[in-house]
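Novice: Test case, fold it:
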Amino acid sequence: MDCVAVRLMCADDLPGAERTSDAVFLDSDRRDRRVSEPEPEPRSEAVSKRWIDRMRYFLEVDPQGCWVAVDGERIVGFAISQNRDRLWYLATYGVLPRVQGQGVGKRLLDAVLAHADGRQGMFSSSVHPGATRRYRLAGFSLHPQMRMVGTVDRSTLPAVRGLSDGSADDFDWMDRLDQRVRGAGHGSDHQYLLNSHRLVVSRGDDKPGYVYIDDRGRAVLLAAADRRTAADLLWEALAAAQADTLVNCITTANEWAVDVGLAAGLDIGQEGYLAVRGMPTPAPYLASGQFL
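Specialist: Take a look at the predicted model:
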């Protein structure tokens, strides 16, 4: 579309980009909704605020990775990416349904991939046919992801030992573990996550690991040196789960998480792809949707 301009995002774009993001993902959720699931609804005010706060953080840390597509004064698309050491990740990306199929998404993706500058890459992808075609043509391998959902059978919870609450003092070894598991550290993302999540760690020299747990008791990001430590960390998150829970971003390289979920009484579902380029699928590892 000749009338659509693709440019770097600025702070004033954040409210409009959030409204566009809400519309894009609401349409996607309605299209992909399973029969047993409730009808998707627009974001609440609190969720919208969290989205804006998170994108403002990305904009402050790596502004050259944040792009929008604008038609007049309306934001019709967005692509938020970040460089961390040797890794590039795509935090979120979308185009309004009315302008899909007109090259806007490709222009946005080209912009953020140019910012990657040859780094290895990773992101969580939907199953949208146009988007997945674009990712594969850009050289990404698409690994199907699973998710585990349901209410934890608390009678199955094991006694887990050797874990403790973490702090910013753990970030150095956590980044070294990140480099070992996914090829690059999370850097400043660790502090951002710690500001709003509980951090649980295993500090064993030979078997370190960590998991961030949100206010609903869900594992948000998990990395470990071995599967046993990873399983213990996931069990700790499941012990904190409130009502229905979710374990997301499970690739076949991380079937240990499926085994934990099944033992806890959760059900398996399919959930898009983990797209990677220039790197293997991280394991033992459960990616975060927007911090990867």
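
Novice: Please count neighbours and contacts with C-alpha atoms only from this point.
Specialist: Noted.

Novice: which residues in the stretch 51-200 of the chain form helices?
Specialist: With DSSP state H, counting those that start in this stretch, the ranges of helices along the stretch 51-200 of the chain come out as 104-116, 129-137, 171-182, 189-196.

Novice: and these, which is most packed in?
Specialist: helix 104-116 (a mean of 20; mean count of other CA atoms under 10 Å).

Novice: this one as well, want them side by side:
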Amino acid sequence: MIIRQLKDTAEDAEAVQRVSRAAFRDLDGRPRDDPDRPGDEVHRIRALARARHLAVTDPDGCWIAEQDGEAVGVALSLRREGVWVLPLFVVLPAAQGRGVGRLLLERAAGYGRGCLRGMLCASPSPAAARRYRAAGFTLHPAMRLAGQVDRERLLDPGDIPVHAGNATHLHLLDSVDRRVRGAAHGPDHPFMLAHFEELLVADTLAGTGYCYRDGGTVQLLAATSKRIAARLLREALARVPVGTEAGVSFLTAEQEWAVDVGLDLGLSLSTRGYLALRGMRPPAPYVPNGGYL
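Specialist: Below is the predicted model:
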């Protein structure tokens, strides 16, 4: 068994993708990025790009386990201004129970040594819950909003203007991040700008906020007040293409403002997974992104 740093190569990015596909499967048994489903090729390309992005920005936090030359496990982590984030931690089913996950997590967690705060989005897997709890994370049960947006319930936006964002807003985005979650996303914002469909920004005397949307999915949202956050979420859902299912994931109880917006627009609420945090309370108002938190 070899545990080594992830390299910024197409081969290593493909290896990460193969392990992730095998380890994470939908309830129907198909991989997350099944090529027979619309839009999954885009998701695959983005996942490959993310692996290479993190191999460049956080090489000491990204590790891959190999057995006989084949990848069997991956841990990708990043560190941003005192916050350690674990976006991906997967081990092939055939390699589980052999200590591979423990070794990978030890290497990734070592990169976060000295960070007072930690974040990750955990799957509903009981094994994952046990591992993260043993690592000192508090598991906050998460909710998911999904469904078709009821267009008849979209109201007048009111007095908070929302407009398209771009690279000129990077300082604003990082400022909101620091206030809401205690750390900026830094180099991750240019990556998300390049790979997500749309960035929405609200900047008023009463506060600021932003939201990334991609297709029907709200990818990341942060704001300095619930009122601005609700306005951004409503605008993002209004922009979901007709006929496309909307989705907002990893909402903790602190994000009732988001639950209220989603229910008001006809989305259904369910529970799935956890927002796992160490040394911090759930950021609010905030909708995390599992790939960057």
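
Novice: And the TM-score between them?
Specialist: For this chain pair, the superposition-based TM-score is 0.92 by TM-score structural alignment, normalised by the length of structure 1; 279 aligned residues with a CA RMSD of 1.4 Å.

Novice: ok, the aligned residue in structure 1 for residue 2 of structure 2 - contacts?
Specialist: Aligned counterpart of residue 2 of structure 2 in structure 1: residue 5 (TM-score structural alignment). When contacts are counted by CA atoms under 8 Å, 6 or more residues apart in numbering, residue 5 of structure 1 touches 69-71.

Novice: Could you identify which of these has the most neighbours?
Specialist: residue 69 (24 neighbours; other CA atoms under 10 Å).

Novice: Endpoint to endpoint, stretch 213-231 of structure 2 covers what distance?
Specialist: 14 Å (CA to CA, to the nearest Å).

Novice: any chance of the helices of the stretch 51-200 of structure 1 in TSV, with distance to residue 57 of structure 1 too?
Specialist: Shown next, in TSV, are the helices of the stretch 51-200 of structure 1 (distance: least, CA to CA, whole Å):
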stretch	distance to residue 57 of structure 1
helix 104-116	17
helix 129-137	25
helix 171-182	18
helix 189-196	8
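
Novice: Quick one: closest of those to residue 282 of structure 1.
Specialist: helix 171-182 (5.1 Å; CA to CA).

Novice: on that earlier part again, of the contacts of residue 5 of structure 1, which ones are shared with structure 2?
Specialist: Contacts conserved in structure 2 for the contacts of residue 5 of structure 1, using both residues aligned by TM-score structural alignment, their matches' CA atoms under 8 Å: 69-71.

Novice: May I see these arranged in JSON lines, with distance to residue 253 of structure 1 as well?
Specialist: Converted to JSON lines, the kept ones among the contacts of residue 5 of structure 1 look like this (distance: CA to CA, whole Å):
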{"residue": "69", "distance to residue 253 of structure 1": "36"}
{"residue": "70", "distance to residue 253 of structure 1": "39"}
{"residue": "71", "distance to residue 253 of structure 1": "42"}
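
Novice: Can you tell me which of the residues you listed is nearest residue 165 of structure 1?
Specialist: The closest of these, once distances to residue 165 of structure 1 are taken by CA to CA, is residue 69, at 41.8 Å.

Novice: Which of the kept ones among the contacts of residue 5 of structure 1 fall in strands?
Specialist: 69-71 (DSSP state E).

Novice: Out of those residues, which is nearest to residue 90 of structure 1?
Specialist: The nearest one, if we look at these relative to residue 90 of structure 1 and count by CA to CA, is residue 69, at 16.0 Å.

Novice: quick one: what's aligned to that closest one in structure 2?
Specialist: Residue 69 of structure 1 maps onto residue 65 in structure 2, by TM-score structural alignment.

Novice: For that match, list the residues it contacts.
Specialist: Per CA under 8 Å, 6+ apart, neighbours of residue 65 of structure 2: 1-4, 71-74, 100, 104.

Novice: what's the burial count for residue 123 of structure 2?
Specialist: 16.

Novice: For it, give its distance to residue 181 of structure 2.
Specialist: Residue 123 of structure 2 is 21 Å from residue 181 of structure 2, by CA to CA.

Novice: What's the separation between residue 174 of structure 2 and residue 165 of structure 2?
Specialist: 13 Å.

Novice: With residue 10 of structure 2 instead?
Specialist: From residue 10 of structure 2 to residue 165 of structure 2 the distance is 30 Å (CA to CA).
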